[in-house]
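In: heads up, no residue letters with this:
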């Protein structure tokens, strides 16, 4: 009992010390904590600052900004157009943006009203000084409260608790994280914990993290947690005081790097990972996602530069191809056309096919590639991708005509 109380006192003392450390630009030790996200404008530029964006090689594409981050991707969340890419496949440490995957899996598998009872392993399974809301063994929270603590205060013990609640153990949850990453098409990602604390076998890329960030954004429950600025956890069975949570993403409204249109996101920091950041922003009809990894002098200015570049130089355009039939020459064989009473029915586009292109682009100059997705179950489909000088800027799907009335009434890209 004495050891437990002593551990708790040490934990709270170090946490208090960490809070005072908010005024410092760099931490003394490496933890997945949001308090350490720092910006030092006077510092020398990173070694990759002047490196040209990979997307600069696309003919006619606007030149991307110089950023401090070693790796970054900016993408339109609707069309999947990569607006900016720099070292997108470099394997790097994600730090606490790992928690986007943790939150997504919890949203996909748990009820928000269910309760979580903190185990000894979850409450005290994190390093001293790590981001925490000081949850105690046997303390009871709802899943919603745990997720708010995870995404706003980056509470590492809540990552462990949610992992145990979802899969029965942290080990099994990590297996689920890697399975889900593979499902999303991640090729260079391996998770080894649910919170992003330092681990040589825990890494991702900006490209893979973008896939995870997009999938999470399209989960309505996840959006609630990533866009919330403040939240209160009332007294619990172990804590007599209300906990006040604050989102540490400084580009949200009212914060020090507030940016018009930013909806939310997730920050991260360790000594080895540097500053990492995932941010969602919307202006007009465009929703952009920015991922920045290993930004030595702060990821908020980097993300500001990326969003300025994206919103100022590109536009999302509706191709207006509703009910536009596919020419027969693009189909692999007549046998794939629907026939009824002697009549042949072509495939048709789903309504609203969007592309994201440099502002002022004549979309008639885009090229299109198509191929048949001949599933054994369900309707046959043709997928179309649109290209600006070989750079993908949007996509659409076509189905057999007879199912359009049922399928497309409430569907849009």
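Out: It's in. Quantities reported herein were computed from a predicted structural model and do not represent experimental measurements.
In: Could you use CA atoms for every contact and neighbour count after this?
Out: OK.
In: where along the stretch 251-400 of the chain do the helices fall?
Out: In the stretch 251-400 of the chain, the segments counted as helices under DSSP state H, counting those that start in this stretch are 299-313.
In: oh sorry, the question was meant for the stretch 51-200 of the chain
Out: Counting by DSSP H, counting those that start in this stretch, the stretch 51-200 of the chain has helices at residues 99-109, 120-123, 143-152, 156-167, 170-183.
In: for the longest one, the distance to its chain's centre please.
Out: Between the mean C-alpha point of helix 170-183 and the mean C-alpha point of its chain there is a distance of 16 Å (CA atoms, centre = their mean, to the nearest Å).
In: Take this one as well and set it beside the first:
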């Protein structure tokens, strides 16, 4: 027998408590965990106004000696410095296109802070209702009990829409998740994104952009849990009868599957595909103390793996051009600021960077950790008096 919740009210109550705490946290008030608080530090070159990135075509301001941009067929793409937010080059950065499963980055930014990883939940039939035909699945089954951390691995590695549906229900419901994702996008300055289906499933009117997806990927790397999940290559997923089975990250630039060579220094983030969106990818890599994030949306030539090769070429160019190209925009340009940016340089969390960069931490980390701990405590207290035995199916 396993212990199950009498209803999802316990988890929903916890979610509301934690969400309230996050809203009050001074460091995370506007956008919660994953919000990029800006670069900070000493004087930098002036960043052009965001209007430059709204111009059609390719935008780049490289100095002499910088390699030419690669010939990229994607309908939209962008290369940015993950630390400073400076956009080094872009093509139709704000073009609104279907994002496919790269939208799960925004889902994670929205829901991760309000669901402690250790919560165990037995899946109900209604939580798996409404999954779109042809969806990618990790194998979540009715009647089985999962930790929240298991479900997140299903989201990041297998792009499991079934795992997204369960996590959305646990955090307040499908429509609520979409609404909160929309608010999160606006707080981060991602104004091209329109959320209708939190799992990224093709839905008329659901769009994002290379700019917005880079914003989400960059913000995600500042959340230690997000960074851990998106950089995991292999894991085990619970099955029936106490068994488990292996799952492998479908981001081939990370895993090296299907003949795609893994990119040295890659630290995530998320790939996607639908028939309408084509192949999409947000990828981040670190080299010589610098972290870049690239977005590639819907390559127009080659096969299904072209998205990885074009991302590879853009990363190579970005590392060669970094420090020798004037920025053409900033990932912070449209972000809602609820307080002044920190005055000291900041770094990615230890989960996403080598040990020598692990000393700095984002201000919101403490607030989120405290809120998550309180939420876990609330669940534990609630469960102490509100549990019933449920047979494992």
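Out: Noted; the coordinates are in hand. None of these values were measured; they are calculated from a predicted model.
In: Need the TM-score from the superposition.
Out: Put the two chains on top of each other and the TM-score (TM-score structural alignment, normalised by the length of structure 2) is 0.65; 280 aligned residues with a CA RMSD of 3.0 Å.
In: now the helices of the stretch 51-200 of structure 1 in CSV, with distance to residue 83 of structure 1 and mean neighbour count?
Out: Formatted as CSV, the entries for the helices of the stretch 51-200 of structure 1 read as follows, by distance: least, CA to CA, whole Å; neighbours: other CA atoms under 10 Å:
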stretch, distance to residue 83 of structure 1, mean neighbour count
helix 99-109, 22, 22
helix 120-123, 40, 18
helix 143-152, 27, 26
helix 156-167, 32, 26
helix 170-183, 23, 18
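In: May I see those helices organised as JSON lines, with distance to residue 370 of structure 1 added?
Out: Compiled in JSON lines, these are given as follows (distance: least, CA to CA, whole Å):
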{"stretch": "helix 99-109", "distance to residue 370 of structure 1": "32"}
{"stretch": "helix 120-123", "distance to residue 370 of structure 1": "49"}
{"stretch": "helix 143-152", "distance to residue 370 of structure 1": "40"}
{"stretch": "helix 156-167", "distance to residue 370 of structure 1": "40"}
{"stretch": "helix 170-183", "distance to residue 370 of structure 1": "23"}
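In: of those helices, which approaches residue 233 of structure 1 most closely?
Out: Minimum separation from residue 233 of structure 1 across those (CA to CA) falls at helix 143-152, 6.5 Å.
In: The closest one maps to which residues in structure 2?
Out: The alignment of helix 143-152 of structure 1 onto structure 2 (TM-score structural alignment) covers residues 148-157.
In: Would you mind getting the average deviation of that stretch from structure 1?
Out: By mean CA distance after the TM-score superposition for structure 1, the fitted stretch 148-157 of structure 2 averages 0.3 Å away from its aligned residues in structure 1.
In: List of residues touching the host helix or strand of residue 246 of structure 2?
Out: Element membership of residue 246 of structure 2 [criterion: DSSP states H and E] is strand 244-248. When contacts are taken as CA atoms under 8 Å, 6 or more residues apart in numbering, the neighbours of strand 244-248 of structure 2 outside the stretch itself are 138, 154, 157, 158, 233, 234, 235, 236, 237, 238, 239, 255.
In: Next, the angle helix 148-158 makes with it.
Out: For strand 244-248 of structure 2 against helix 148-158, the angle by axes from the mean of the first three to the mean of the last three CA atoms, to 10 degrees is 40 degrees.
In: Pull out the buried positions in strand 244-248 of structure 2.
Out: Within strand 244-248 of structure 2, the residues that qualify as buried by neighbour count (16 or more other CA atoms under 10 Å) are 247, 248.
In: just stretch 279-292 of structure 2 next, same as before
Out: Residues of stretch 279-292 of structure 2 classed as buried: 279, 280, 281, 282, 283, 284, 285, 286, 291, 292 (neighbour count, 16+ other CA under 10 Å).
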